[in-house]
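Undergrad: next one to model:
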Amino acid sequence: MHTDIDRCVRAVQSKDARFDGWFFTAVLTTGIYCRPSCPVPPPKPENMRFYPSAAAAQQSGFRACKRCRPDASPGSPLWNERADLTARAMRLIADGVIDRGGVPGLAAGLGYSTRQIERQLLAELGAGPLALARAQRAQTARLLIETSDLPMADIAFAAGFSSVRTFNDTVREVFALAPTELRRRASGSRPSATAGTLSLRLPFRAPLCPDNLFGHLVATAVPGVEEWRGGAYRRTLRLPYGHGVVELRPRPDHIACRLSLTDLRDLTGAISRCRRLLDLDADPVAVDEQLRADPVLAPLVDKAPGRRVPRTVDAAEFAVRAVLGQQVSTAAARTHAHRLVLAHGEPVDDPQGGLTHLFPTAQALTALDPESLALPRSRRTTLTTITAALADDGLGLDAGSDWARARARLAALPGIGPWTVDVIAMRALGDPDAFVPTDLGLRRAAQELGLPATPAALTARAAAWRPWRAYAVQYLWATDDHPINLMPV
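TA: Coordinates of the predicted model:
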């Protein structure tokens, strides 16, 4: 995108918010970089330079605009649409892998050498993994500076900096303000928060239809792990350094997010997982434009544009829940999952609501007695098989997973059929083209709309929807009156 100069100039001149996060505009005369929708008068085209990442702009000596806050724009949709090395690396960096394990940890997660990863990221993003992680640390630091009363030293280490000096230097370089000045500027607009919580705004590209997004999460919520309370979806989070509780509330132009963490070093990863859960980095204009070209889907898109794919904060958790949901109702799947939570989940305190447990780890579930499960014998075998594979990390379902390899490994397990593979690919791996032609609800919707109802014929008909078939599924599911399609009250 950033190499198409004419298109970038038009986007900046029209202040087109659809391109926020796709590229960044640096201004030679001011030394700052902005998002395309920056409200200040656009510079002359000859003074513009375009970069594919904030890190690349920073490396070239530009600082972030104080007005449009380009570091807080939605992430590029490319990293969730693609499954190549760059996209996988970006998903892992967003999850905080470099802060925890350095570039060697990133390389180990991807199965490539550090040199290969460095070369690939530099070629496409104009910045290496360390620079990309540094830009992310700066944004995390800014969030903590502006939304908490934590001492600056605590913020430095929570954001992933190795020293307070590095933290101070980076904040000054990126934002042209000292950390204390950033806090002073934000003090008048800081949202109120209870002790131990952080209040954040999660941006997204408009439009966003919250109905099926929150409706699905709430209708399938596991008691004790998830709940709908006071107009917000709440759930517990298992994170690398500890655990947390998140509250997500839809607003017209953002998602209001309240986070309570036992270890602030988990902030970056928690935000990344919440964004992935709600599919907030999607490009709904591109998705809806293609789906609208189908005369059957066009009325559905026009009625409620901007549908997202409800995903997950924990791929291993979702894989277990997908097996529990095989050939049973939503209510039955919730009951089975709740029993596992009570027997094997870790208790947590939630003074603000009714959450009681973390969903059990795959390692904890390997100790369960199959005979204690109120499931058919074949389903018990499938559950114990997939938990063993997850515990051994033999499936590769993390943020940097190779989608094709993960699909193949899932399909090789006994009892894991096409529906389970596809629904895990859609919601756990984040594949935007995952399709579930054997799903009963999808086939019923297709039949009512005059589409082919058999899996093979429906798959052939859906070829025109690629690479957005997972989004087409959301529009088709929405034709039913199932609770997953209704915004809870």
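
Undergrad: use CA for all of it now, contacts and neighbours both
TA: Will do.

Undergrad: the spatially most central residue of the chain and Cys34, how far apart?
TA: With distances taken as Cα atoms, centre = their mean, the residue of the chain nearest its centroid is Arg276 (1.1 Å). Going from Arg276 to Cys34 by Cα to Cα, to the nearest Å gives 24 Å.

Undergrad: how about Val171?
TA: To Cys34, Val171 is 17 Å away according to Cα to Cα.

Undergrad: Ser372 too?
TA: Using Cα to Cα, one obtains 57 Å as the distance from Ser372 to Cys34.

Undergrad: swap in Asp6?
TA: 17 Å.

Undergrad: and what of His344?
TA: From His344 to Cys34 the distance is 48 Å (Cα to Cα).

Undergrad: so for the two, which residue has more residues nearby?
TA: A direct count of neighbours by other Cα atoms under 10 Å for His344 and Cys34 places Cys34 higher, at 29 against 19.

Undergrad: in space, what's closest to Arg190 - neighbours in sequence excluded?
TA: Thr147 (6.0 Å; Cα to Cα, 6 or more residues apart in numbering).

Undergrad: another for comparison:
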Amino acid sequence: MYEDVDRCVRAVRSKDARFDGWFFTAVVTTGIYCRPSCPVVPPKVTNMRFYPSAAAAQQAGYRACKRCRPDATPGSPLWNERADLVARAMRLIADGVVDRDGVPGLAASLGYSVRQVQRQLHAEVGAGPLALARAQRAQTARLLIETSSLPMGDVAFAAGFASVRAFNDTVREVFALSPSELRSRAARGAPGGAGTVVVRLPFRTPLCPDNLFGHLVATAVPGVEEWRDGAYRRTLRLPHGHGIVALRPRARYVECRLTLSDLRDLSTAIARSRRLLDLDADPVAVDEVLGQDPALAAAVASAPGRRVPRTVDSVEFAVRAVLGQQVSTAAARTHAARLVRAHGEQVSDPHGGLTHLFPGAPELTEIDPESLALPGSRRRTVAALAGALAEGELDLGAGADWAAARARLAELPGVGPWTVETIAMRALGDPDAFVPGDLGVRSAARELGLPSTPAALTRHAAAWRPWRAYAVQYLWATGDHSINRLPA
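TA: As a prediction, the model looks like this:
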């Protein structure tokens, strides 16, 4: 979009927040870059320059606006709508792969050469992997500076900088303030405690929290997830340790309270929390397409902005999807809770009732399938899935190839179309995943006068593409089920 100058200028002049994160506006005369909705008086068109990412603006020598804080915008929805190389790379960079494994590790995860990855990112995003990771480190540093009382040396380490000097230089260059000046300007409350950071997660309006949080809580695994004091809480398995996140919906943002065993995981935990709640979606674009269908128009108009509840751990969700095959929500929770109690790593939660991490792929492969209280076919499916994930034969992570993952899932014994598409929808994050055979979807289709057989409904749903996963949320919302309601 940033190449369409006229459209960008209109968005800046109207201060349209819907375009925050789609592009960034740099001002030649001031040397700063802003989000489109920046409240300052728009500059002359001749002084505007447009960039596809904050990293590209920083690389061009611009510093972040102190008023609109462009680094705190929702991410571009493009990276969660697509499955090409650039989108997969952007998701992996957000998940911290470059900081952990370097650019070679990023390229290896994608199955391309370093040169190919760098060339395509430069062509579309205006910056290479290192610049994009640096911009993310700067954002993480700002969050820690403003929301914690950590010494600056600890902030530098936690944000991923190799030295305090690099940390100081980057913060000054990006924000035109020293770290100590940033902290003195911040109007922060009392710190959340050792290892705890409280941040605001922005999103594009509208947002309907009912099905988003309702679904997560209704399907929550005891010990791993809970609803407490108006917040969805869960444990997190992270690259350097573990954590607990509490997510509370607000009018204009989601409050995110993270307690981490290692603060180096902060940016990864934030990225996964945003992904869980689908906060980088463009609800206006989604609802515009779905609202054109007369059968969905009323549902879209009554509760616009529905998101697809996703996951913070693709391995966990895939196993839970298999455990939930052909059983009720309550039964699926019971099966998952037994697995967690027997094989999950214990954690401490002084502020709630969380007790375990969901077992990872290595732990799952060590389980004797015969010990699982499941039908024999289901035990074999769990074992085959865990083995494929542990051996790297199946990739469901942030940088996964959606088509390849679907094909490999379909090869596993006991994995049918419903399971494949459910995993694609919530673990892979494909916005066009569709489950026409789901009982709730078929029931809603009949109630709305839509075709109710899977084949006929799939043909009708072609008009909903590429947003069929969101159509599923609107269809499910027609039923009286706890997944559609915020808990009391």
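
Undergrad: just to revisit the earlier point, just list the residues touching the residue nearest to Arg190 of structure 1, thanks.
TA: Going by Cα atoms under 8 Å, 6 or more residues apart in numbering, Thr147 of structure 1 touches Arg190, Pro191, Leu198, Ser199, Leu200.

Undergrad: just the buried subset of those residues, please.
TA: Neighbour-count burial (16 or more other Cα atoms under 10 Å) applied to the contacts of Thr147 of structure 1 gives Leu198, Ser199, Leu200.

Undergrad: the second one belongs to a strand, doesn't it?
TA: Spelled out, it's Ser199 of structure 1. Yes. Counting by DSSP: H, G, I helix; E, B strand; the rest coil, Ser199 of structure 1 is located in a strand.

Undergrad: ok, it to Ser148 of structure 1 distance?
TA: 8 Å.

Undergrad: do Thr335 of structure 1 as well
TA: Taking Cα to Cα, one finds Thr335 of structure 1 at 38 Å from Ser148 of structure 1.

Undergrad: show me what contacts Ala331 of structure 1?
TA: By Cα under 8 Å, 6+ apart, the contact set of Ala331 of structure 1 is Thr220.

Undergrad: using the three-state scheme, assign it.
TA: helix.

Undergrad: cool, and Asp154 of structure 2?
TA: From three-state DSSP, the assignment for Asp154 of structure 2 is helix.

Undergrad: which residue packs closest to the aligned residue in structure 1 for Phe358 of structure 2, ignoring adjacent ones?
TA: Using TM-score structural alignment, the partner of Phe358 of structure 2 in structure 1 is Phe359. Nearest residue to Phe359 of structure 1 in three dimensions, chain neighbours excluded: Gly345, at 5.2 Å (Cα to Cα, 6+ apart).

Undergrad: who's in contact with that neighbour?
TA: Neighbouring residues of Gly345 of structure 1 by Cα under 8 Å, 6+ apart: His357, Leu358, Phe359, Pro360, Thr361, Ala364.

Undergrad: from those, which land in helices?
TA: Ala364 (DSSP state H).

Undergrad: just the buried ones from the contacts of Gly345 of structure 1?
TA: Buried members of the contacts of Gly345 of structure 1, scored by 16+ other Cα under 10 Å, are His357, Leu358, Phe359, Pro360, Thr361, Ala364.

Undergrad: which of those fall within strands?
TA: His357, Leu358 (DSSP state E).

Undergrad: max pairwise distance over the buried ones among the contacts of Gly345 of structure 1: which two?
TA: Greatest spacing in these, by Cα to Cα: His357 and Ala364 (13.5 Å).

Undergrad: residue boundaries of the strands in structure 2?
TA: Using DSSP E, the strands of structure 2 run over 24-27, 32-34, 48-51, 63-64, 196-202, 225-228, 231-238, 241-249, 253-260.

Undergrad: want to throw those strands into CSV with distance to Leu212 of structure 2?
TA: As requested, these are exported to CSV (distance: least, Cα to Cα, whole Å):
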stretch, distance to Leu212 of structure 2
strand 24-27, 29
strand 32-34, 30
strand 48-51, 32
strand 63-64, 32
strand 196-202, 15
strand 225-228, 13
strand 231-238, 10
strand 241-249, 10
strand 253-260, 12
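
Undergrad: please report how far Arg183 of structure 1 lies from Leu177 of structure 1.
TA: Applying Cα to Cα to Arg183 of structure 1 and Leu177 of structure 1 gives a distance of 10 Å.

Undergrad: again, but for Asp369 of structure 1
TA: 58 Å.

Undergrad: tell me which of those two has more neighbours.
TA: Counted by other Cα under 10 Å, Asp369 of structure 1 and Leu177 do not tie: Leu177 has more neighbours, with 18 against 10.
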